[in-house]
Structures are given as structure tokens and as C-alpha cells.
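# The sequence isn't on hand, but the structure is:
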């Protein structure tokens, strides 16, 4: 920012390198790091500072970065995904991230991650990213970017507001997670634990990678980035209009399940909106479509159930870090066969719980919008 007259009273412009230290401690042998936690970009949720998932150093190879409790892990690759989290433990993370530590003379450590969530920061991060397929931020470029910050007293006030919003959001997220656990418990009781049910390969109740009529350039294409973990819906803002690209083919209602590590383990499973007649998708998806006698919603819950998901992950093969499940192997997974009326009855029970989840997610959206309003003030220049 070149015109200091635009600054609010007490605000000051700083280079990012004056605000934060880039902690570049490299670990060449992750399994020998002595750490218990590994954070990849896939473990970071968009627009959330809390890290809820992680792997272990033995899961990965190649050089990684070390972080300490309180450090910010910021996804410098594909910054438009808005992925950053605050570490609550020591560990190592992907080299496609930056490990940042606030300089408290300029910005209090609790304020910096919130500021980095603001549009003023994220938009700048996207602007300075280089590369086409996987745009990435270079620290030297980020270091010289200038941002206006409020004085320490104002930072403390803003942090107080945002902490309250985050606390309420965490409680609602916990409720959503409990609803998901209850849905899985229902499936466990009525489906997986009923020894009287006939067992058959899932390929007998669902088409695997079914045929779809030819696509046009105007047909939508669903990339892996459009699917968040354990989310039935597909992010419409991530859908591309490149239907003729190579990959899988699907139609409205079909279920997409990631087949590559770590996307499969992390639960990237979604359902194509019924408004989409046909579409393309990443070659790393397996497509499921219910056959006659199988309810499509029941099939979705079956595939996302803990038992099926763990079996699908167990079929993966290949080199470390690039393991995949094949459609043929997944199609051979044995599942219980229920009458259609029973499937619908189970889905009706799940629907009631899903309504609570939807209402809770609506409240979460309201808090997110409130947080955005605060961040706009925190990031304005």
C-alpha cells in the first residue's frame, strides 16, 4: 500500500517478513524424525484454523518441514483452497506448506492466523502464486508483500471477537460430528451386524463406473478439489466446464469415491447433483450407480459407512504415497443385501438426523459470515 493517508488511525504498513518468520527446518527422513504427527495439505480444512486430522511420519517419504506448537501451517500450493491451520502439537508437515511464526512486536501470535484468513491476505496470496497446474507461492515474493495492521490493542480486541465465534463454531462442528457418528451406528446395527442378511459383492447391487453418453465441452467436470472429506455435496464453485477431459463419466445422482491415497482414507466421497444430467470427473474417482432393487441414498450411506470405507482403503496397492484402489477390487467387496423397503426405512431414520446436521451447518454458515465481517475489518487497508 503506497498511500499512508488511507490508513485508519494507529494502523501501520508492514512487510510480511516483518510480521512473520518463515521456519524452514527441513526433515529429509520423515520416519526418523522422532515426531508422532504428520500434517499434509489434505489434513487442512478450508477456512478453518483447527487441525482435526493427521497422519504419521511413517506414511510419507521425501523432505518435509518441522513445526512446533503454535506455528501456522499455510498451504502455499494452490492457495485458492484457503488452507491454513494452527498446530496444537509438534510435528512435520508437507513441503508444499509454509511454517510461519508470528513476530510479536508487530503482530500478536493469536491475531496472525486470523489475519491470514482475511480476503486481503488470501487474494494477495493467489495473485503472487506462480505455475498453472499447481500454482505455488515463493517465500521471497511473499516476504516483501505489504499489509496494513491495526495496533496491538486493536488486534487483541479483534482476537477476542473471533475467539468467541470460533468457540461457538467448534461446538456446532462437534454436534455435526456426533450426528455423523449416530448415522454410522444406525448402519452398523441394521446392516453390518445383522448376520441373517445375505452377503454379495457390491457390484451386484451397484454399477461400477457405468457408461454415460458422450460428453460435450460444455458439460461440467468435477475435479478432486471439488469434494471435501465426508461431504455428500460437491462444491459448485469448483466445478469446471471441461466435460471432454479424460477421466470418469457420471450422471446426476451417481456417487463419486476417491480411489487414491490420501483422498480415499480421508473420505472424499460425494454425490453428483441431480441437476447435472451428465459430467466428467477426475480419473481418481470410482463411480457407483444403484441397480434395480437398491436405493441410491442407501447406496451412498453404505459406501460412506465405516466398515465399507475401511475395506475399500484396504484394497489399495502401489508405491508409498501413490497407492490406489481399483474399481475391480472395490467391486468385489462383500456387502449385506437388504430388501428395498428396509433400505428406505433406514434412510428415513437417517434423514431425520441429517435434518439436524443441515440446521447445524446453516448456523455454522451464519457464524462463518459473522467471522468474515470481522475479518474484513481486520484486513481492510
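Arrived safely. Only a predicted model underlies this, so the values are computations on that prediction, with no experimental measurement involved.
# From here on, just use CA atoms for contacts and neighbour counts.
Fine.
# Tell me which stretches of the stretch 101-250 of the chain form strands.
According to DSSP state E, counting those that start in this stretch, the stretch 101-250 of the chain carries its strands in the segments 146-149, 198-201, 206-208, 221-222, 248-250.
# can you tell which of those is closest to residue 367?
Between residue 367 and those, the shortest gap by C-alpha to C-alpha is with strand 146-149, which sits at 23.6 Å.
# The closest one packs against which elements?
Secondary-structure packing of strand 146-149 (3 or more C-alpha pairs under 8 Å, 6 or more residues apart in numbering; DSSP states H and E): strand 12-15, helix 340-379.
# What is the end-to-end distance of stretch 126-145?
Counting by C-alpha to C-alpha, to the nearest Å, you get 12 Å between the two ends of stretch 126-145.
# Touching that stretch from outside, list them.
Applying C-alpha atoms under 8 Å, 6 or more residues apart in numbering, the external contacts of stretch 126-145 come out as 15-17, 22, 76-80, 96, 125.
# let's go with 10 Å and repeat that
Surrounding stretch 126-145, the residues in contact under the criterion C-alpha atoms under 10 Å, 6 or more residues apart in numbering are 1, 14-22, 75-82, 96-98, 121, 124-125.
# that older thread, let's have the helices and strands packed on strand 146-149 in JSON lines, adding distance to residue 277 and mean neighbour count.
Output for the helices and strands packed on strand 146-149, formatted as JSON lines (distance: least, C-alpha to C-alpha, whole Å; neighbours: other C-alpha atoms under 10 Å):
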{"stretch": "strand 12-15", "distance to residue 277": "49", "mean neighbour count": "16"}
{"stretch": "helix 340-379", "distance to residue 277": "24", "mean neighbour count": "16"}
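# Can you lay out those as a markdown table showing distance to residue 239?
Putting the helices and strands packed on strand 146-149 into a markdown table (distance: least, C-alpha to C-alpha, whole Å) gives the following:
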| stretch | distance to residue 239 |
| --- | --- |
| strand 12-15 | 35 |
| helix 340-379 | 21 |
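# then this one, side by side with the first:
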């Protein structure tokens, strides 16, 4: 998709010249009939809609006022890309900046959230963030961001188009979430509501090994394999983006090499919710190794299909069994190989495992198609934003 915009009559402005950093303090929210408080944890990365909040009656220390029509921007850990558009009145965390046009006849409030969620704006936020554990950007740095501002009529045309993309994307996203809920419920029943006896993973796994602890590098040398780390599996599937590499040559005979059908598990992390996340290795093209913060599970394929193990691992019931074995030590949370081997799962005959996996794949295919539609809508909106803020005409 291409989107051409004539910018010959647009004027360059500083963000801080047309946008106010609204910092209105409210000591008694109930006096203003404010019933909701919004923390940074309630803003979902990449989502303009605010769909979660806490009730004021539950108690809060927040005092920053939010009014419907204002734009919210998470200044802490801005790499999470938390920008939202408020559709209700609330109070919010001090780690959320509240933006509103200084003059709505100069900059449309409806266009502002898209400007504040653009790559160009986030590049400024990332470049100016300071702090090691919780980096924060500052309003004074964001205010210096410059962009080209069209006429009000052109802004309206662009905002209408972007909101049409966004509302359609949110509708598709809602369908995807409902589909995922149905998929999870079906999987729970298919795996656990059956007459087959459970068996310990120690009787179903051929091995459960730790990865390599060698230092990795960002540039790949000749014959040097990629090394999968926690970021490559933490979403529940194997990602081959943002890779690191062994600084020396190695082939598939390396003890830490992975192959199709391996199941990788996060065994240690400072965030306990990451520990225990598993991902099935489905496709392999080149020799790839795995790092020491992961465990590699290999099934006895005449007893347990790797794909059936992945289904079991992703269920709520299995997660409830696993969580008690995630233990804290020296600031990290850990899951041992012995704990995994002691867990048990239903183990039907291979023919039944194949049937369940095949049925699940039908769900997965449909859900991926829905997700692809959502991504296409988001990419189309990004093209418009880049044309708006990227300096092209």
C-alpha cells in the first residue's frame, strides 16, 4: 500500500508548541464523579484503546487527572510503546503523561494519539530515556519533537482514515480474542477430559538438558550458529529475530544444537511469569543452539508427540501444576529439570494424540488468518503515519 500526501502547504511545528502536557491534580476524585484509575500496567502495548482500569473505591495514590479525549503516553520504559486515547474520565499514574492540543482549531485531538504512537515520536522517547532499571523520558525532550502539520481539513481527513483503520482493527482483534478463548477452552477439554492415564514426564522424555553458557555476539561469522535465548521463546513460539551468535563455528553435532520437535522452556528469569513458558521448535533451516537460561525437552516420539506435549504445556491446568515449582533464589525465579520430570500429563495412544493435534491445527490456522488481517490493518495505518511524519510528500 502507498499513500501520497501533498505537503507543500504544511508547516513545521514543535510538539510542545501545539500540545500541552496536562498535569492537573485531583485530590478528591469522587467530588468530580471519577470512578476509575489507570496505571501503566493497564495500558496495553500498541493498543490505543484503554480496556482495563482499577476502581477508585479500591484505593489509589494517583492524582493526575485524565479527561475523555486526551492522549495518554507511558513515559517509563517507552520501548513498550504504551500510547492510548482516553474515552472516559479517570486519574492516572505519574508515569503516564497526559497530552491535549493547546488549540483544537490548530491540532485535532483525534489526530494526536496517532502522532504520539508513531515511530518518529517513539524514536525521540527512546533516545532521551534515562535510567537503567526503569528508563524514563521527559516532557521537555518530547516537546522538542518536530513534525509537519497540515490544515485542519487535511487533519480531519487523515484522522478519519486512521480511526477507520483502528476501529476495524479493534473489531478484528475482538474476534481474535474470542476465538483464542474458545481455542483454549477446547484444548483444556481435549487434553484433560479423557479416560487416558497420566504419566510422569520422566517416562515420556528422552532428555531434559541445559543450554550453553558461552558468551554470544551480535555479528555472525562463517559457520557460527545462532543461539536462541529467552527473548526468542518468551512469546510462546520460537522467534528467529534478534538473534545472537556463537563466536566460533559449530555444526548440528554440538551438544546444545536444537532440531525440529524440540521443546524449549524458560528455566530462569527475574520475572516469574516468564519462567515455565515453553515453545515448540517447528522449523529449522540452519544449525541453531540454545542458551543456558533455557531447557531443551526431547520426547520419546514412540510415546509422546512433541506437538501434543506443546498442547499440554499451554493449558491452564498444566500451568497450575507447574507454578509451585517456580522458586525464588538470589533475585531470580527458577525451574529445575528435576521438577519438570516429576510433572505428569495424560498420555493417550499416538493415534489419539495425532487426532487432537490435527483438530487443534484447524483452530490455529483460522486464528492465524484473523491475526494476519489485523496485522495488515495495522501496517496500512503505519504507512499513513509514515507518510504524515516521515518527511515524504
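Received the coordinates, thanks. Keep in mind that this is a model prediction, so the values were computed, not measured.
# so which of the strands of the stretch 101-250 of the first structure gets nearest residue 298 of the first structure?
Using C-alpha to C-alpha as the measure, strand 206-208 is the one of the strands of the stretch 101-250 of the first structure that comes nearest residue 298 of the first structure, at 11.1 Å.
# sorry, back to before: ok, which of the helices and strands packed on strand 146-149 of the first structure comes nearest residue 325 of the first structure?
Residue 325 of the first structure sits nearest to helix 340-379 of all those, at 26.7 Å, using C-alpha to C-alpha.
# Residue 87 of the first structure against residue 43, yeah?
No - the criterion here is C-alpha atoms under 10 Å, and residue 87 of the first structure misses it with residue 43 at 11.7 Å.
# got any residues that touch both of the two?
residue 51.
# From the contacts of stretch 126-145 of the first structure, which land in strands?
Assignment to strands by DSSP state E places the following of the contacts of stretch 126-145 of the first structure there: 14-15, 20-22, 75, 97-98.
# any idea which of those residues is closest to residue 285 of the first structure?
Among those, residue 75 lies closest to residue 285 of the first structure (C-alpha to C-alpha), at 23.6 Å.
# Checking my notes, residue 328 of the second structure in a strand, right?
Yes - when the secondary structure is assigned by DSSP: H, G, I helix; E, B strand; the rest coil, residue 328 of the second structure falls within a strand.
# Which residue lies closest in space to it, excluding its sequence neighbours?
Sequence neighbours aside, residue 334 is the residue nearest to residue 328 of the second structure in space, at 6.3 Å (criterion: C-alpha to C-alpha, 6 or more residues apart in numbering).
# Only whichever of the ones in strands among the contacts of stretch 126-145 of the first structure are buried, select them in PyMOL.
With 16 or more other C-alpha atoms under 10 Å as the criterion, this PyMOL line picks the buried residues out of those:
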select buried, resi 14+20+21+22+75+97+98
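# can you redo the ones in strands among the contacts of stretch 126-145 of the first structure as TSV with distance to residue 196 of the first structure?
As requested, these are arranged in TSV below (distance: C-alpha to C-alpha, whole Å):
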residue	distance to residue 196 of the first structure
14	68
15	67
20	61
21	61
22	59
75	49
97	50
98	53
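# which one of the ones in strands among the contacts of stretch 126-145 of the first structure is nearest residue 226 of the first structure?
When these are compared for distance to residue 226 of the first structure (C-alpha to C-alpha), residue 75 wins out at 16.8 Å.
# In this structure that closest one contacts residue 116, no?
No - Residue 75 of the first structure lies out of contact with residue 116 (C-alpha under 10 Å); the separation is 11.3 Å.
# shared neighbours, the two?
With C-alpha under 10 Å, 6+ apart applied, the overlap between the contact sets of residue 75 of the first structure and residue 116 consists of 82-84.
# Just among these, which is most surrounded?
Each of these was scored for neighbours by other C-alpha atoms under 10 Å, and residue 84 scores highest at 29 neighbours.
# nearest to residue 37 of the first structure, of the strands of the stretch 101-250 of the first structure?
Using C-alpha to C-alpha as the criterion, the shortest distance between residue 37 of the first structure and the strands of the stretch 101-250 of the first structure is 31.0 Å, found for strand 221-222.
# and the closest one, what does it pack onto?
The criterion is 3 or more C-alpha pairs under 10 Å, 6 or more residues apart in numbering; DSSP states H and E, and the helices and strands that strand 221-222 of the first structure contacts are strand 248-250, strand 279-281.
# Please enumerate the helices of the stretch 151-300 of the second structure.
In the stretch 151-300 of the second structure, the helices defined using DSSP state H, counting those that start in this stretch lie at 152-192.
# residue closest to the middle of the second structure?
Central residue check for the second structure by C-alpha atoms, centre = their mean: the C-alpha nearest the mean position is that of residue 45, 6.6 Å away.
# Could you report the separation of the spatially closest residue to that one that is not a sequence neighbour from residue 22 of the second structure?
Using C-alpha to C-alpha, 6+ apart and skipping the chain neighbours, the partner closest in space to residue 45 of the second structure is residue 82 (4.8 Å). In this structure, residue 82 of the second structure and residue 22 of the second structure are separated by 17 Å, where distance is defined by C-alpha to C-alpha.
# One more: residue 248 of the second structure?
To residue 22 of the second structure, residue 248 of the second structure is 54 Å away according to C-alpha to C-alpha.
# per the alignment, residue 101 of the first structure corresponds to what in the second structure?
For residue 101 of the first structure, the aligned position in the second structure is occupied by residue 99, per TM-score structural alignment.
# Residue 64 is in contact with its match, correct?
No - in this structure, residue 99 of the second structure is not within contact of residue 64 by C-alpha under 10 Å, at 11.9 Å.
# Which residues are in contact with each of these two?
Between them, residue 99 of the second structure and residue 64 share these contacting residues under C-alpha under 10 Å, 6+ apart: 22-23.
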